[in-house]
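S.K.: Got a sequence here, can you model it:
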Amino acid sequence: MLLCVGLLLMSYVSSDPWSATVQGRAWWCWRVGEGMASASSFSYWSNTACTTPNTTRTAPNTTRATPNATHTAPNTTRTTPNTTCTAPNTTHATPNTTRTTPNITRATPNTTRTALNTTRTTPNTITPLMGAVPHLTQPTPWKPPGPFEVVYPHLYHFILDQPDKCQGLDPFLVLMVPVAPWNREARDAVRATWGNQSLVSGVTIRRLFILGLADRTGLQEELFRESSEHHDLLQGDFLDSYRNLTIKTMLMMEWLVAHCPNAAYAAKVDTDMFLNVKLLIRLLDPHASRPKHNYITGAIITGGVVRRDKGSRWYMPPEVYPNPTYPLYISGNAYAFSMDLPGKILEASRVVKPIYLEDVYLGMCLEHLGLEPTPLPDPGLFHLWPLPYSRCHYTNIVSVTGMKPHQLLLYWADFHKAGPPCPHNPQTPP
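M.R.: Next up is the predicted model:
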């Protein structure tokens, strides 16, 4: 028994405390104490337990789930304590051997351990996942839009908004006026003239200016004060520029759908226009039993030629729009439309690639919808070019372009001055 203790201490000092040799001798000493050792059990241990001491490790850094995973007969008794292992460092021919004994019984307080993850195909078990990485969608790096690129559809927000402008009302006409943020003079001129919401008795009219962000410091505070005073500014969070007019127009459509769905008509009118509101109201006919549908009218452009000269304001690169002519469209300086159209145009914009010419893009959306502008009873009602002022001439025209703010104020005052009646154009509504 003393010999047994001595051998056990020598093995503990010279070996890994959890090695098969130390544990085997400890087991033997315990069994000798009970007088149950036998030569046959020793023969079994000497030929099996010590031949492959490290079979549980499939790679140098593999963690062993159970230290004695190589024992196939953990309850066998050894009778000879000094048995030498024949191949203590034998190299495994199959490094990923599957254990056949998942439940190892130990003569320690933790009697049962289940060997987890016993089967290993390769030391790097994440290889299948790594193989799938090239198929993952990589985020596209942000790049600024090109000079002819229109960022739409896009989720824009209104910094200045008038969501209650049509609440509780059924406006007959909503005037949407695109304007530059810094052009306060033009806005005041429109408010004092054709943008007056009380201009036509018995007809509900609403007026709104739509604008983007300015690249001028200090202007935003002025816009906040102006909005508080007049409650008619809609400002989106996009840079206000000529190339972003399509964004401005589509935000106008979005706002109308969201906040004025009960209106009968809307009209988009630039600030440099003279607008004969009373004639426009007669053209739309507030006494009709119901509003028109799929209706949009103005100065219709047919066979519009695409400009390829780079010096032109309306230059269009072939890679943006390859066709030599544009589809049928309405000049963007002034047009009126029924309120069933904005939602349809927005749906078309999801599939029709935008271009920066907003009136042409509107025509492209109409073409996609299979719709065409409604011809006017007189093609000259919406005038495309500046026209010298004449009270009687302007009486028979819906819109004229090319107005400076001071001209608009001057002509408007004379237009409403009492005077002899003007001849009526038989092609215009009575």
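
S.K.: Please count neighbours and contacts with C-alpha atoms only from this point.
M.R.: Will do.

S.K.: so where do the strands sit in the stretch 201-350 of the chain?
M.R.: Taking DSSP state E, counting those that start in this stretch as the criterion, the stretch 201-350 of the chain carries its strands at 205-213, 233-239, 265-269, 274-275, 296-301, 329-338.

S.K.: quick one: which of those strands is nearest residue 364?
M.R.: Evaluated with Cα to Cα, the strands of the stretch 201-350 of the chain place strand 329-338 nearest to residue 364, the distance being 7.6 Å.

S.K.: about what we covered before: and the strands of the stretch 201-350 of the chain as JSON lines, adding distance to residue 199 and mean neighbour count?
M.R.: What follows is those, written out as JSON lines (distance: least, Cα to Cα, whole Å; neighbours: other Cα atoms under 10 Å):
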{"stretch": "strand 205-213", "distance to residue 199": "8", "mean neighbour count": "23"}
{"stretch": "strand 233-239", "distance to residue 199": "20", "mean neighbour count": "20"}
{"stretch": "strand 265-269", "distance to residue 199": "15", "mean neighbour count": "23"}
{"stretch": "strand 274-275", "distance to residue 199": "12", "mean neighbour count": "26"}
{"stretch": "strand 296-301", "distance to residue 199": "21", "mean neighbour count": "22"}
{"stretch": "strand 329-338", "distance to residue 199": "18", "mean neighbour count": "22"}
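
S.K.: The structure of the following sequence is requested for comparison with the preceding one:
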Amino acid sequence: MFINFRRVRKCQFVQLISMCCVLSVLMVCWEELDHHVVSHVKSYSYRYLVNSYDFINRSLSVSRREADSFGRFPYIIDHENTCVGSDVLLLLFVKSSPKNFKRRHSIRSTWGNYTSLRQKLGVTVKVVFVMGIPADGHERSTLQQKLLAEDEIYGDLVQQNFSDTFHNLTLKLLMQFRWAHARCAHARFLMSADDDIFVHVPNLVRYLQVLVQQGVKDVWMGHVHKGAPPVRRKSSKYYVPVQMYQWSSYPDYTSGAGYVVSRDVADKIYHATLSLNASLHIDDVFMGMCANMVGVSPQEHVYFAGEGKAPYHPCIYEKMITSHGHEEDIGYLWREATAPEVNDVSSGLLGKLYCTAVKMLLLCKPYFSNTYPCRAAFS
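M.R.: Model prediction:
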């Protein structure tokens, strides 16, 4: 038996080069990887071993006057009578940027067309687009004129006089709950959603109607984040300095992309906003702090997406509630997801088995996907 030493040396050389490349990447990324792992270990340890955030409530509590000042901005566009005289099942806030005219138009012509929803579903859903003023001072005047013209046609914009930026998202949260408290307190449910979200309103309405029949209270459902640590990397838009939030873990919260609360929870959150420091700019985390203060816990709903886009398939459409990351395809998805044929796909025993198998293939993948969890395949 003969050994080709030239081939052996060649393989060893390739292995050496490969190992050097791997070590180089690790050396460059180790600090970030180490920080990421350590921060999550600390956060999960606190979340699952201690599981108490009372100290946050005490540390961030402020006077009523100071708390109220965070959201004290005059309305530029407002509609006080949006909910008057209506038995509103769902008040749906869409967090929109002033310049996103196309997104708002797409929503109005699909899942946000509340006139059509009223006719098809027999319930009242009110859709309101909330925003601040354009952040760019050079185009502010032009954009504002377009917004006023848009609202003249549709009458569904609510705007306050603060700069519409990522770091002012918590101001939008305050705006939503305070506007709802003042203008639409009788709505049975409140939803907050981004303007790149697809909401399967018929499925959501049917689900909410069941909750009403059951008399369920303390509803706060969405895609739940548990034991999430603050991001300390300055290059991230989610960066939170220690001076702003000094602890290693956030209270549980739902993704700000889309979540639903019942009327009683909306009222509790409103009152919590009147006693907490709202300087933290990550709105969904602040929502978690408010809920923790009033003793409300988020409930995971497997068909609320996180930051990911749901797979396109009739077996998914049958129960989907939200899907994230939609701008150009909302019209297509609305037609496909609400087609009458969707319910026929899973009818009967064979249909149910077929859809379970399909959802397992789409959702139970070995790599991380922040849409629906694997267990959604079996629900």
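
S.K.: Superposed, what's their TM-score?
M.R.: The TM-score (TM-score structural alignment, normalised by the length of structure 2) is 0.68; 278 aligned residues with a Cα RMSD of 2.4 Å.

S.K.: Looking at the strands of the stretch 201-350 of structure 1, spot the one closest to residue 9 of structure 1.
M.R.: Closest to residue 9 of structure 1 of the strands of the stretch 201-350 of structure 1 is strand 233-239 (Cα to Cα; 81.7 Å).

S.K.: so that closest one corresponds to what in structure 2?
M.R.: Here strand 233-239 of structure 1 aligns to structure 2 at residues 157-163, judged by TM-score structural alignment.

S.K.: Look up the average distance of that stretch to its aligned counterpart in structure 1.
M.R.: Following superposition, stretch 157-163 of structure 2 is found to deviate from structure 1 by 0.6 Å on average (mean Cα distance after the TM-score superposition for structure 1).

S.K.: what's in contact with that stretch?
M.R.: 73-79, 128-135, 151, 168, 175 (Cα atoms under 8 Å, 6 or more residues apart in numbering).

S.K.: what's the answer for stretch 400-410 of structure 1, then?
M.R.: 185-186, 189, 192-193, 272-275, 333, 382-387.

S.K.: Which of those fall in helices?
M.R.: Among these, DSSP state H puts 185-186, 189, 192 in helices.

S.K.: Would you format those as a markdown table with distance to residue 404 of structure 1 and neighbour count included?
M.R.: Listed next are those as a markdown table, based on distance: Cα to Cα, whole Å; neighbours: other Cα atoms under 10 Å:
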| residue | distance to residue 404 of structure 1 | neighbour count |
| --- | --- | --- |
| 185 | 10 | 12 |
| 186 | 8 | 20 |
| 189 | 9 | 20 |
| 192 | 14 | 15 |
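
S.K.: tell me the two of these that are most distant?
M.R.: 185 and 192 (10.8 Å).

S.K.: How far away from the center of its chain is the match of strand 233-239 of structure 1?
M.R.: 20 Å (Cα atoms, centre = their mean, to the nearest Å).

S.K.: can you check stretch 328-348 of structure 1 too?
M.R.: Taking Cα atoms, centre = their mean, the mean C-alpha location of stretch 328-348 of structure 1 is offset from the chain mean by 25 Å.

S.K.: which bit of structure 2 covers it?
M.R.: Residue span in structure 2 matched to stretch 328-348 of structure 1, by TM-score structural alignment: 252-272.

S.K.: ends of that stretch, how far apart?
M.R.: End-to-end distance for stretch 252-272 of structure 2, by Cα to Cα, to the nearest Å: 16 Å.

S.K.: Just give me the neighbour total for whatever residue of structure 1 lines up with residue 243 of structure 2.
M.R.: Residue 243 of structure 2 maps onto residue 319 in structure 1, with residues paired by TM-score structural alignment. For residue 319 of structure 1, the count of nearby residues is 7 (other Cα atoms under 10 Å).
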